[in-house]
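>>> My questions are about this predicted structure, shown below with the sequence.
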Amino acid sequence: MTHNAGLTYRFFQEEKRTYELAGVSDGMDLTGITLEENLQRLASVPLLYEPGKMWRYSIATDVLGAVIEKVTGMPLSEAVRMLVTHPLSMMDTDFKAVDTDRLTTAYADSAGEPRRLRDFDTVPFVEGTAGFLLSPNRFTDKTAYPSGGAGMIGSAEDFLKLLEALRQGGNPILPEALDTKMTTNQIGNLVMPYWPGRGFGLGFTLLKDPAAANNTGSAGNLADGRHLWSLMVC
């Protein structure tokens, strides 16, 4: 949950590196494989660093999704529904679109000009990396495996319900002590590439130094580089 497990994402690596050669999916494309098959591919390549020694945003959240399946004895979608979305009445949120007629058109910002995403698309991330492999139809394809890190879709109203529950201490989905731990920096002074001035809790980017982050928020806010209340969760 702190993204220092020795893993990364394929889109963070250069082209033709270990994840691409092993066929690892970041959970945003359509691959025709299962979650278990994807993690077998991930397990076939070496760790990138000693766990706990570095921070790298990573596919570890997909690994956690598989752990949840083992612990609960049910598919990840059912576990998330039972533990999170139904207690919060987040009826628009799932690993598949609840109502395809309400889906917005997916766009990419390509060279400063927005364009519609193609069915199987590649979008640059930062110079020198392979970039994102994306498929807008993933959320309507019932065969797509549930990606804990990138695989859910929902409405803004649902997302606000989650944020509000966490802001008020986690009830009814978490005890307050765990909610506090989730929103407290857990990585010490480990450097977060691309996100200066930030720390990381259990699934959340935290603003540590607003000046270094070029962010107008206050220290302690949950934030990515652009938005005060952005989450990096499934």
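Now that the structure is in, tell me what you want to look at. Residues are numbered from 1 along each chain as shown.
>>> Going by C-alpha atoms from here, please, whenever you check contacts or count neighbours.
OK.
>>> Helices of this protein, start to end?
Using DSSP state H, the helices found in the chain span residues 18-22, 35-43, 60-72, 76-80, 156-167, 176-182, 210-213.
>>> Give me the residues contacting the fourth one.
When contacts are defined by Cα atoms under 8 Å, 6 or more residues apart in numbering, helix 76-80 is touched by residues 65-66, 68-69, 72, 94-95, 146.
>>> Just the buried ones out of those, please.
65-66, 68-69, 94-95, 146 (16 or more other Cα atoms under 10 Å).
>>> before we move on, the earlier item: okay, the helices of the chain in a markdown table with distance to A111 next?
As requested, the helices of the chain are exported to a markdown table (distance: least, Cα to Cα, whole Å):
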| stretch | distance to A111 |
| --- | --- |
| helix 18-22 | 24 |
| helix 35-43 | 31 |
| helix 60-72 | 30 |
| helix 76-80 | 36 |
| helix 156-167 | 27 |
| helix 176-182 | 36 |
| helix 210-213 | 24 |
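>>> Among those, which comes closest to M28?
helix 60-72 (11.5 Å; Cα to Cα).
>>> Show me what that closest one is packed against.
When contacts are defined as 3 or more Cα pairs under 8 Å, 6 or more residues apart in numbering; DSSP states H and E, helix 60-72 sits against helix 35-43, helix 76-80.
>>> List the buried residues for the first one?
In other words, helix 35-43. So, applying 16+ other Cα under 10 Å, buried residues of helix 35-43: 35, 38-39, 41-42.
>>> now swap in stretch 25-35 and tell me
25-31, 35.
>>> So A79 versus G149, what's the distance?
Taking Cα to Cα, to the nearest Å as the measure, A79 falls 15 Å from G149.
>>> of these two, who's got more company?
The neighbour count for A79 versus G149, taken as other Cα atoms under 10 Å, is higher for G149 (21 against 17).
>>> just checking, the more buried one touches I59?
Yes. In terms of Cα atoms under 8 Å, G149 counts as a neighbour of I59; the distance is 6.6 Å.
>>> Now do stretch 17-37: everything it contacts.
Outside stretch 17-37, the residues touching it (Cα under 8 Å, 6+ apart) are 9-11, 13, 38-39, 41-42, 44-45, 59, 66, 120, 132-138, 143-147, 149-151.
>>> what about versus this one:
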Amino acid sequence: MRDLLTLTFGFGLVFTPCPIQGAMLELGIVGDGTANWPTVTQDEWMRRLGTLPLMYQPGDRWQYHVGSDVLGVLVSRAAGQPFSAFLAERLFGPLGMVDTGFHVPADKLHRLPTSYAHDPTTGELTVWDKARGGKYSRPPAFEAGGDGLVYTVDDYHAFLRMLLNNGVHHGRRVLSRASVALMCMDHLTPAQKVEKDQFGDHFGRHGGYGFGVAVRTRRRDLASPGQFGWDGGLGTTAYADPAEGLVGIMLTQTAMDSADRPRLHQDFWTVAYQTLGA
């Protein structure tokens, strides 16, 4: 469980061409960069994953993403219900996250923006996923723990505020204080961080990683050590800073596939922290 929660279970996304990357794409273990994923059920996905060897011994290295997908399957099987139902019962309902789920109902699709990405050959901004008829307009074949939730600023804010309040939301305990403390502390050794830190501002700038969130272990800019959160693949950034009592959320719909997105994030956080001294 700890290896899955910290993404150190021995398998994950590979960002350089290699045979196992090709096998992952061919089997549909990960997406191909388009919105056409996932395409199989969670049981079939697990069966296919089980045909591939581990890349490292469990606990050796942090590797992005796939551990979270496995966690979603594990939770579903342990709870005896769909992953979405478990999240709605234990998290979304108690937090009032009424607009969070693995797809957007038809009567709310007008609130979902089209998503964009850059063509890897030309650099031109192109449509990645249309709102109507797209990835999030229908329930997915596989409710993946690492990919697929749709939400609003209000919903994400409720979640991060609950964590800042040590697991309490509007006077009701949602998570134990100990669980929040474990979730939001760095669990990685220097050796485990080698692969993570190779990707600089994408994965390495925080310093640490907890249970599903990046954890800042050093002051490199205006954010305080202990800040936790994540930057999403479609250009979002959302963090909580316990030292400042601050939650910051910026939602965009353009993929994190150019230098512009990290610069926009940096500008957003600089302005947010500058307002604290105003």
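Arrived safely. Because the structure is a prediction, the values reported are computed rather than measured.
>>> Now which residue in the second structure aligns to E37 of the first structure?
By TM-score structural alignment, E37 of the first structure lines up with E44 in the second structure.
>>> just wondering, since we're on that match, how far is it from Q21 of the second structure?
19 Å.
>>> do D119 of the second structure as well
In this view, D119 of the second structure and Q21 of the second structure are 21 Å apart by Cα to Cα.
>>> again with A117 of the second structure
Taking Cα to Cα, one finds A117 of the second structure at 21 Å from Q21 of the second structure.
>>> Check P140 of the second structure too.
23 Å.
>>> likewise C184 of the second structure?
30 Å.
>>> ok, now Q42 of the second structure?
20 Å.
>>> Would you mind telling me which of A117 and Q21 of the second structure has more residues around it?
A117 (22 against 16).
>>> Which position in the first structure pairs with the more buried one?
In the first structure, A117 of the second structure lines up with A108, judged by TM-score structural alignment.
>>> distance of the most centrally placed residue in the first structure from L7 of the first structure?
With distances taken as Cα atoms, centre = their mean, the residue of the first structure nearest its centroid is G149 (3.4 Å). Going from G149 of the first structure to L7 of the first structure by Cα to Cα gives 13 Å.
>>> What of T18 of the first structure?
T18 of the first structure is 11 Å from L7 of the first structure, by Cα to Cα.
>>> between those two, which one's more packed in?
Legend: neighbour count by other Cα under 10 Å for T18 of the first structure and L7, higher for L7 (23 against 18).
>>> Contacts only, for the more buried one.
By Cα under 8 Å, 6+ apart, the neighbours of L7 of the first structure are 47-49, 56-60.
>>> hmm, which of these are the buried ones?
56-60.
>>> Please say which position in the first structure S137 of the second structure maps to.
For S137 of the second structure, the residue aligned by TM-score structural alignment is T140.
>>> Give me the neighbour count for its match.
By other Cα under 10 Å, 15 other residues sit near T140 of the first structure.
>>> what do you get for the one 5 residues further on?
Counted by other Cα under 10 Å, the residues lying close to Y145 of the first structure total 22.
>>> Could you save the helices and strands packed on helix 60-72 of the first structure as CSV and add columns showing distance to R115 of the first structure?
Supplementary listing: those in CSV, determined by distance: least, Cα to Cα, whole Å:
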stretch, distance to R115 of the first structure
helix 35-43, 29
helix 76-80, 31
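>>> so which of these gets nearest D99 of the first structure?
Among these, helix 76-80 comes nearest to D99 of the first structure, with 16.3 Å by Cα to Cα.
>>> chain center to the closest one: distance?
From the chain centre to the centre of helix 76-80 of the first structure is a distance of 16 Å (Cα atoms, centre = their mean, to the nearest Å).
>>> Same check on stretch 80-94 of the first structure?
Using Cα atoms, centre = their mean, the offset of stretch 80-94 of the first structure from its chain centre is 17 Å.
>>> What of stretch 24-44 of the first structure?
Distance, centroid of stretch 24-44 of the first structure to centroid of chain: 15 Å (Cα atoms, centre = their mean).
>>> Equivalent analysis for stretch 185-205 of the first structure, please.
15 Å.
>>> Now it: buried residues?
185-187, 190, 192, 196-205.
>>> of all these, which two lie farthest apart?
Maximum distance among those (Cα to Cα): 18.1 Å, for P196 and L202.
>>> mind listing the strands for the first structure?
With strands called from DSSP state E, the first structure shows them at 107-110, 113-116, 121-123, 132-134, 198-200, 205-207.
>>> Serialize the ones you listed to a markdown table and add fields for distance to G220 of the first structure.
A markdown table is the format used below for the strands of the first structure (distance: least, Cα to Cα, whole Å):
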| stretch | distance to G220 of the first structure |
| --- | --- |
| strand 107-110 | 30 |
| strand 113-116 | 33 |
| strand 121-123 | 31 |
| strand 132-134 | 30 |
| strand 198-200 | 9 |
| strand 205-207 | 5 |
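>>> Nearest to H3 of the first structure, out of those strands?
strand 198-200 (8.3 Å).
>>> gap between the two ends of stretch 143-155 of the second structure?
Distance between the boundary residues of stretch 143-155 of the second structure (Cα to Cα) amounts to 19 Å.
>>> Off-centre distance for it?
Centre to centre, stretch against its chain (Cα atoms, centre = their mean), the figure for stretch 143-155 of the second structure is 8 Å.
>>> Flag every buried residue along it.
143-148, 151, 155.
>>> neighbouring contacts of it?
In contact with stretch 143-155 of the second structure (Cα under 8 Å, 6+ apart) are residues 38, 42, 65-73, 83-84, 95-104, 136, 249-251.
>>> Quick check: N189 of the first structure vs M54 of the first structure, distance?
10 Å.
>>> nope, K161 of the first structure is what I meant
Distance from K161 of the first structure to M54 of the first structure, by Cα to Cα: 32 Å.
>>> So for those two, which sits in the more crowded spot?
Set side by side, K161 of the first structure and M54 show more neighbours around M54, with 18 against 15, by other Cα under 10 Å.
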